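Participant: need a 3D model of the sequence below.
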Amino acid sequence: MSQASVSSWRALRRREYRLYFFGQLVSLTGTWMQQTAQGWLVYRLTGSAALLGVTVAASQAPAVLLGLVGGAVADRLDRRKILLWTQFFALLQAATLAVLTSMGRVHVWHVIALALFLGVINAFDMPARQAFVTELVPPEEMGNAIALTGILLNASRMIGPALAGLLIARLGEASCFWLNSASYLAVMASLWAIAPRRLAASVVESATAHIREGLDYALSDPERRSLLLLLAATSLAGMPLFAMMPAFAEGVLKSGPRGLGWLTSSVGFGAMGASILLARMKGPEGLILTVGRGAMGFGLALLAFANSGRMALAIPAAMAAGFAMMTTFAGGNIRLQSRSDDAHRGRLMALFTMSFTTTAPFGALAAGWAAERLGTPFALSVGGSVCALTGLIFLARNTAMKGTWIEPIRS
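Facilitator: Okay, the predicted model is just below:
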């Protein structure tokens, strides 16, 4: 194996990170199976692109109210224990959806309510999970570990939807929900096997003061502010791609659940390529411009996807969108974490999570409304145009400010 290959996978030499990595790979594959099946179920029950947007909005809206609370909890308590509890409740959520669907008693309001419940879970899970990764490797391997986590996310994004498409066509949506509920056992087992490395922090200030102090820390740096604003705008305009995917697959391409699986997996394939390139990087320097180029490329790829009209063109456009999307969000994550100390990492990761989960519900609702009235291609084209313009403005601004950037924290 070449030195470059070893360097790309170096965080996997750490036992604790290895356990986490493979447990997450199983669990996230199940998660993507459920997300694909859930979108198809809503569209099958209602035929409404607007309700697809409502379902996605319900799953992400709790981060608006609880994201900062989740970040403060991640900085105060044992992150490993937080993750064990969130995975347990996510298992219950998936099993409930599986039972309702298997019995033929599921209605769209059940799906939306359970998506909302999962959103509450994720408001605590995501900041803890993002910060927990950095506890499993030494500081010099943090960027590599974050990029490898992106690889596992996108490996699961490739495998999960493709399997879901096959299973939905043969066995129905409930099979995906059952498999997802079982997949949580893998990540819970891996978390139990990881030796705790960080005790709960001793914090004497009130929760409100703790949150306020974290906000002051995160937003005092102009670079962090700029990155968070870019990610929020990109999520608002670009992430409705996933909410509208069932409507595009069935309403535009007439490709059914298998086509939906292939399109979602294609996004994951492209994102996997970006994650591998990020894993090969030796440090976070230069990522600012890379993130800006990613946002602009995401917008252009969305425009190509929206106007593809047939599967042979939609698949490569989806791959390009996945590559650019992962460059933007994973690159932004690495750069942000390089500018944080561990005491503030949970709250900073809450803001990172909120930068896309807070705006994504509004984007999904707007895209669903536009798709119902003007067509799914139009809705995605508008989002792509906004993404490309936002990335261009970010690039222009940060190219001019290049000499003022602050170097990453090394300790």
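Participant: drop to CA atoms for contacts and neighbour counts, all remaining ones
Facilitator: Fine.
Participant: count the residues that sit near Met103.
Facilitator: 9 (other C-alpha atoms under 10 Å).
Participant: do the same with Arg170
Facilitator: Count around Arg170 with other C-alpha under 10 Å applied: 10.
Participant: show me what the helix or strand hosting it is packed up against.
Facilitator: Using DSSP states H and E, Arg170 maps to helix 142-171. In terms of contacts (3 or more C-alpha pairs under 8 Å, 6 or more residues apart in numbering; DSSP states H and E), helix 142-171 is packed against helix 15-46, helix 108-133, helix 173-193, helix 256-279, helix 311-338.
Participant: distance from the chain centre to that helix, please.
Facilitator: 11 Å (C-alpha atoms, centre = their mean, to the nearest Å).
Participant: before we move on, the earlier item: so which of the helices and strands packed on helix 142-171 is nearest Thr234?
Facilitator: helix 311-338 (8.6 Å; C-alpha to C-alpha).
Participant: quick one, that closest one and helix 256-279 angle?
Facilitator: Interaxial angle of helix 311-338 relative to helix 256-279 (axes from the mean of the first three to the mean of the last three C-alpha atoms, to 10 degrees): 40 degrees.
Participant: any buried residues in helix 311-338, and which?
Facilitator: By neighbour count on 16 or more other C-alpha atoms under 10 Å, the buried set for helix 311-338 is 311, 314-338.
Participant: how far is that helix from where the chain is centred?
Facilitator: So, by C-alpha atoms, centre = their mean, the centroid of helix 311-338 is 11 Å from its chain's centroid.
Participant: to compare against the first, here's another:
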Amino acid sequence: PNGKVDRNVLPVPEYGRLGSAAEFVAPRNPSEVNIATIWAEILEIEQVSIDDNFFDLGGESFKAIRVVRQIGEGVSVMDLFKYPTIRELADYLVQDQPKQSGLLHKLTRDVPTETETLSLVCIPFGGASAIVFRPLAEALPDSYALYSVQIPGHDFACRDEPLQPMPHVAQQCADEIIRDISGPIVLYGHCVGGGMAAEIGRLLEAANVDLRGIFMGGTFPSPRLPGKLFEWLSRGRRRRSGRATFDFLRMLGGFSEGFDPEEQAFMLEGLRHDAQEVEDYYTKAYADSNRVKLKAPIFSIVGEMDRVAEFYEERYQEWGFFSKSVALTTIPYAGHYFLKHQVNELAQIIDDKLCHELTAVAETAVLPHHTVPASTDVPNVRTNLKTFFAVAFGQLVSMIGTNLTTFALSVWVLGETGQVSAFALVNVFGRLPAILLAPIAGAVADRYDRRLVMIGSDLLAICATVAVALLYWTDSLQTWHLYITAAIGSIANTFQEPAYTAAITQLVPKRYLGHANGIVQFSSATGRMLALFLGGVLVVTVGLQSVFLIDFITFIIAILTLVFIRFPNTLFRMQEEPFMKEIVRGWDYIIKRQGLVAMIIFFAIVNFFLSIVTVLSMPLILAFESPAVLGVTSALLGVGMLVGGVVMGFWGGTKRRIKGMIGFVGVSGVVSIIMGLQPSVAYVAIGFFGLGATGALVDAHWRTLIQTKVGLELQGRV
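Facilitator: Below you'll find the predicted structure:
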């Protein structure tokens, strides 16, 4: 009834031999008997024919590791994948030849030399081993020899092997290709493996190897922002919990529920290492103004449903920094791991490209799989970080000014009326327009010039501030005036926020988009804390008139930065469906799942009572302390949110998200009680900090719950 599969009532999968007894071939010698005994024990079946395929009998990577360990030295996991029957594996083990010790592993069957016309060298995604390309090796025509790269430190059967720097591994791969493979070479890199593919390609062309092309699967260049600060922040990610990464990858289809925890932790450590190495590589590449472009074309392949490859229609052109020719092909209805789930389509794309496009990359003929014609130069989209930082600074300054005025007027209302109800009504009028106008504001941000929308929003907000200031200076300001101006300010903010969000994606080169969003979120949180702290001090020291003047100046700064800047005409996030259709689809999904309905009821009740605490906290403090103390203690709410976010990043949260969500809601209730125990700044400070920290932890748990349980296409609606 809740839309989830009850695993306890599912029948146990029956693996084993599917053929008749006549097809059974018994082991013929001690070596085959030993292997058959090990397989039967690990696969939990009665008998194994020497021609049975290990993976058809229910074998997978973790069971393969157990088999290899029991067989002993002289066999690796890669050997089992290349020789998946007892007959083949036993014959391989008795051969008197040195075992393979390099990084390249041939996964395709040996065929006559004249049949193989191309060698495809594949680099796996972050944390993965070479075996992930086995399905692709089986799907490709016989004319391809597929070699998969076993990156050091990525084989769970050899966990003591250390991880190595990516440039060092790329050099070793290039050396092996030059030494061991003859004929034309094609490279394929999936996800973070694309960075190593680009570096191997550079090394091969420098050695005059016949490199025909590079396929980049589900990936684009991903450097960090330049500077020592961002390098330090990037290094800190290596120490974060792998739990959030695991949840994200599971959402993309990378991990299953039954994944072995030990192997999962091993892969996540490899993934963090790979991601850091590739980020370093791209950052250094973009800093090298003398970098020579590849002669070989780069073909970008993405799944249409892959949220990691967002803005792929534009982002594929970023490969133009690395190659003179780039092209894009999409796989319909595919996600990030089409290497596993749409392997036949991937094999066809590779074959089509190599057969039809290698000699004419810029050809404009319409090809299968939604191919976008290649281009020889990256168009000048005029995005740059200086423009982004200028706009972000203006918006941050304006936001601080707005929060200063909001805080100061809240203090004024309580001081003038002494009524909590009047203060609460100002809050209501400051929030209600945002609820009512949000869908309209989103549509406006989608359809009109976002720079003009932001300027218009700032002008509307400044009109409200000027009106309040004039009323105050003429001793005419009344409480009901603030209801109107609070509503006007809310309307302005409602239209400004989605326009600014869309503008970020236009202003910033897409390769820096994640970093830019993080900067905006962090600066907004820090700005609100600073505004609360300064607001309390300024109200006491310089008065409300000066606060109005500061707010006016910050608005002018924000508007001037927008007036003298033009936004590039690049892709941005658009509302995918009409608002009411989104609501209907999201609600239809929710009501069919009792767990989500229960969550809505739970948070409706929780938010109702927490809102009472939020509204009463300011009058509570002003009843026994000054506005300056109120500003400092209120700022602790933001400090708590930042601390909670950092803790969640390094900890990763509870294993069962629902327990963490409910548990921290309970903790927020406890700190609310502490806040009201007695009129003490210390108690209130503990309460504000605790509410912020628990709020961040609750938010992280329920967001992860939604992200892992609800499909990507419905998460926003739900």
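Participant: about what we covered before: and the helix holding Arg170 of structure 1 against structure 2, how far off on average?
Facilitator: Helix 142-171 of structure 1 differs from its equivalent in structure 2 by a mean of 2.4 Å after superposition (mean C-alpha distance after the TM-score superposition for structure 1).
Participant: give me the contacts around the helix or strand harbouring Leu241 of structure 1.
Facilitator: Using DSSP H and E, Leu241 of structure 1 falls within helix 240-247. Identification of contacts with helix 240-247 of structure 1 by C-alpha atoms under 8 Å, 6 or more residues apart in numbering yields 39-40, 43, 49, 52-53, 56, 257, 260, 263-264, 302, 360, 363-364, 367-368, 376, 380, 383.
Participant: are any of those residues buried, and which?
Facilitator: Here, 16+ other C-alpha under 10 Å leaves 39-40, 43, 49, 52-53, 56, 257, 260, 263-264, 302, 360, 363-364, 367-368, 376, 380, 383 buried among the contacts of helix 240-247 of structure 1.
Participant: could you look up the SS state of Gly189 of structure 2?
Facilitator: At Gly189 of structure 2 the chain is in strand, as set by DSSP: H, G, I helix; E, B strand; the rest coil.
Participant: is it true that it touches Ser148?
Facilitator: No: with contact defined as C-alpha atoms under 8 Å, Gly189 of structure 2 and Ser148 do not form a contacting pair (10.2 Å).
Participant: ok, the two, which is more surrounded?
Facilitator: Legend: neighbour count by other C-alpha under 10 Å for Gly189 of structure 2 and Ser148, higher for Ser148 (26 against 23).
Participant: and the more buried one, that's in a strand?
Facilitator: Yes: using three-state DSSP, the assignment for Ser148 of structure 2 is a strand.
Participant: you'd agree it is up against Leu136?
Facilitator: No: counting by C-alpha under 8 Å, Ser148 of structure 2 stays clear of Leu136, with 10.3 Å between them.
Participant: gap between Pro578 of structure 2 and Gly586 of structure 2?
Facilitator: The gap separating Pro578 of structure 2 from Gly586 of structure 2 is 12 Å, by C-alpha to C-alpha, to the nearest Å.
Participant: what does Val667 of structure 2 give?
Facilitator: When Val667 of structure 2 is compared with Gly586 of structure 2 (using C-alpha to C-alpha), they lie 30 Å apart.
Participant: and if you look at Asn34 of structure 2?
Facilitator: For Asn34 of structure 2 relative to Gly586 of structure 2 (C-alpha to C-alpha), the value is 56 Å.
Participant: do the same with Phe603 of structure 2
Facilitator: 17 Å.
Participant: more neighbours, those two?
Facilitator: Applying other C-alpha under 10 Å to Phe603 of structure 2 and Gly586 shows that Gly586 carries more neighbours, namely 16 against 13.
Participant: hmm, the more buried one is touching Leu714, no?
Facilitator: Yes: with contact defined as C-alpha under 8 Å, Gly586 of structure 2 reaches Leu714; the gap is 6.5 Å.
Participant: now for Ile491 of structure 2, how many residues are close by?
Facilitator: Applying other C-alpha under 10 Å, I find that Ile491 of structure 2 has 24 neighbouring residues.
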